[in-house]
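1. let's see this in three dimensions:
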Amino acid sequence: MDQNSKLMFELNGQYHPNDEVLALVSQMTRRKINSSNRILPPMNTDFGRHLYLGNDNFINRNLTMIDFGGIYLENHVFIGPNVTLLTVNHDERPNQRQNLRTSAIHVEDGAWLGANVTVLPGVTIGKNAIVGAGSLVTKDVKASTIVVGSPARYVKTIKANDKYTRLNIQ
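-> Sure thing, here's the model as predicted:
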């Protein structure tokens, strides 16, 4: 964790062009990050090496990741500002709370997480799904659907030929 803390400080402590940001994230993950990705610091992660990035992803400012259980962002994923991805939970029993329970998060191709979304351990966000701003995602989101709220709930299915319409969410 000390090495990751140093890398986080370097990443977040001053301006870096995207190629330098990707180089620092590559050091964190211990894997080359494809140059088609765009990451806007600051971002924070506890380990970093459990983050897996595909190609052509956009990560907006203030992403927080507790990545010990594994975070997989496939391709063409959009992450809005102030998103939190949590792969760790604790036992409910008070005398066992120091024990960690980890479960990976998967964000499939083309998915979009709006601003201030929180995703809990073990969740898969399906291909081309949209999670509306401020949502708390506690269970899997099916491909090509829109979910919103706390907890996130199904609103509609996205069709390839849909035109943009403002959702009337009550």
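2. going by C-alpha atoms from here, please, whenever you check contacts or count neighbours.
-> Will do.
3. tell me, what residue is most central in this structure?
-> Nearest to the geometric centre of the chain sits residue 85, at 5.0 Å (C-alpha atoms, centre = their mean).
4. what residues are up against that one?
-> 63-67, 71, 105, 118-121 (C-alpha atoms under 8 Å, 6 or more residues apart in numbering).
5. which helix or strand contains it?
-> strand 84-86 (DSSP states H and E).
6. so where do the helices sit in this protein?
-> 2-13, 18-29 (DSSP state H).
7. can you tell me which of these is most buried?
-> helix 18-29 (a mean of 19; mean count of other C-alpha atoms under 10 Å).
8. got a list of what residue 55 touches?
-> 34-37, 74-76.
9. one more sequence to fold, the one below, so I can look at both together:
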Amino acid sequence: MEMNEFIEFCKQGNPIAGEDTELHTLLTRCSYDAQRITMTLNNTYHSREQIVDLFSELTGTTVDPSFMCFPPFYTDFGKHITIGKHVFLNTGCSFQDRGGITIGDGTMIGMNVTIATLNHGLPLATRNTTFAAPVVIGEQVWIGSGATILPGVTIGDHSVVAAGAVVTKDVPPDSVVAGVPAKFMRSIDEEEL
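-> Below is the predicted model of the structure:
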């Protein structure tokens, strides 16, 4: 399998068994490429324009010049992140993106936020297999520092995830969630939008 085919295979959400040496070889190449780019990003000063260029290289897509990130930033794959316009990532974010992470326009993500898109099988027979489920973050979402977003979660437009929350299920639009696991706290009124 060629690398472009492998990336497409991953974007389709296919599981990868630990015993599949061909897929693991390709996955390792992707991970090393992501490490090379993020080490460049994280270990020296870059202008905003240079950071946009590095994220474009990392994701394999053109990232809008309105994007802003305060490094360090970490990812283990890099090729399945979609970033909207006017997105802000604060320091220390860690994305496990093989399952797909989509971030809508105007979203702000706080310090040390983790977004995971993979899980292992629970039975011993599949515990060495990773299963992908995308995370979709709507427009103008605010995710507080130290929050964790788990695989398969969709966060609706204008919602707020409180600092330290662990989001295990979908968040409706215009909602505030908090806690471990995150629970609905209240709606955001129209005058707050």
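10. off-centre distance for the strand holding residue 85 of structure 1?
-> Relative to its parent chain, strand 84-86 of structure 1 has a centroid offset of 6 Å by C-alpha atoms, centre = their mean, to the nearest Å.
11. residue contacts, the aligned partner of residue 92 of structure 2 in structure 1?
-> Correspondence of residue 92 of structure 2 to structure 1, assessed by TM-score structural alignment: residue 62. By C-alpha under 8 Å, 6+ apart, the contact list for residue 62 of structure 1 reads 41-44, 81-83.
12. rerun that using 10 Å as the cut-off
-> 12, 40-44, 80-84, 115-116 (C-alpha atoms under 10 Å, 6 or more residues apart in numbering).
13. for the counterpart of residue 78 of structure 2 in structure 1, give its distance to residue 19 of structure 1.
-> Alignment note (TM-score structural alignment): residue 78 of structure 2 maps to residue 48 of structure 1. The gap separating residue 48 of structure 1 from residue 19 of structure 1 is 18 Å, by C-alpha to C-alpha, to the nearest Å.
14. just residue 107 of structure 1 next, same as before
-> From residue 107 of structure 1 to residue 19 of structure 1 the distance is 23 Å (C-alpha to C-alpha).
15. list the buried residues in stretch 98-110 of structure 1.
-> Buried positions in stretch 98-110 of structure 1, judged by neighbour count with 16 or more other C-alpha atoms under 10 Å: 102-110.
16. distance across that stretch, terminal residue to terminal residue?
-> OK, stretch 98-110 of structure 1 end separation, C-alpha to C-alpha: 36 Å.
17. try stretch 91-107 of structure 2
-> 15 Å.
18. check stretch 39-46 of structure 2 too.
-> 12 Å.
19. what stretch of structure 1 does it fall on?
-> By TM-score structural alignment, stretch 39-46 of structure 2 lines up with residues 9-16 in structure 1.
20. what does the matching stretch rub up against?
-> 3-7, 20-25, 40-44, 62.
21. what do you get if the cut-off is 7 Å, keeping everything else the same?
-> 21, 24, 41-42 (C-alpha atoms under 7 Å, 6 or more residues apart in numbering).
22. got it, and stretch 25-41 of structure 1?
-> 4, 7, 11-12, 18, 21-22, 48-51, 53, 55-62.
23. same question for it: list its buried residues.
-> 25-29, 33-34, 36-41.
24. distance of residue 58 of structure 1 from residue 114 of structure 1?
-> From residue 58 of structure 1 to residue 114 of structure 1 the distance is 12 Å (C-alpha to C-alpha).
25. could you do residue 92 of structure 1 as well?
-> From residue 92 of structure 1 to residue 114 of structure 1 the distance is 30 Å (C-alpha to C-alpha).
26. these two: which is more packed in?
-> residue 114 (21 against 9; other C-alpha atoms under 10 Å).
27. for the residue mapped onto the more buried one from structure 2, which residues are in contact?
-> Aligned by TM-score structural alignment, residue 114 of structure 1 pairs with residue 144 of structure 2. Contacts for residue 144 of structure 2 were tallied using C-alpha under 7 Å, 6+ apart; they are 109-110, 161-163.
28. got a list of what residue 130 of structure 2 touches?
-> 15-17, 118-121.
29. residue 87 of structure 1 maps to what in structure 2?
-> So, by TM-score structural alignment, residue 87 of structure 1 is matched to residue 117.
30. pull the number of nearby residues for its match.
-> 23.
31. fine by me, we can end here.
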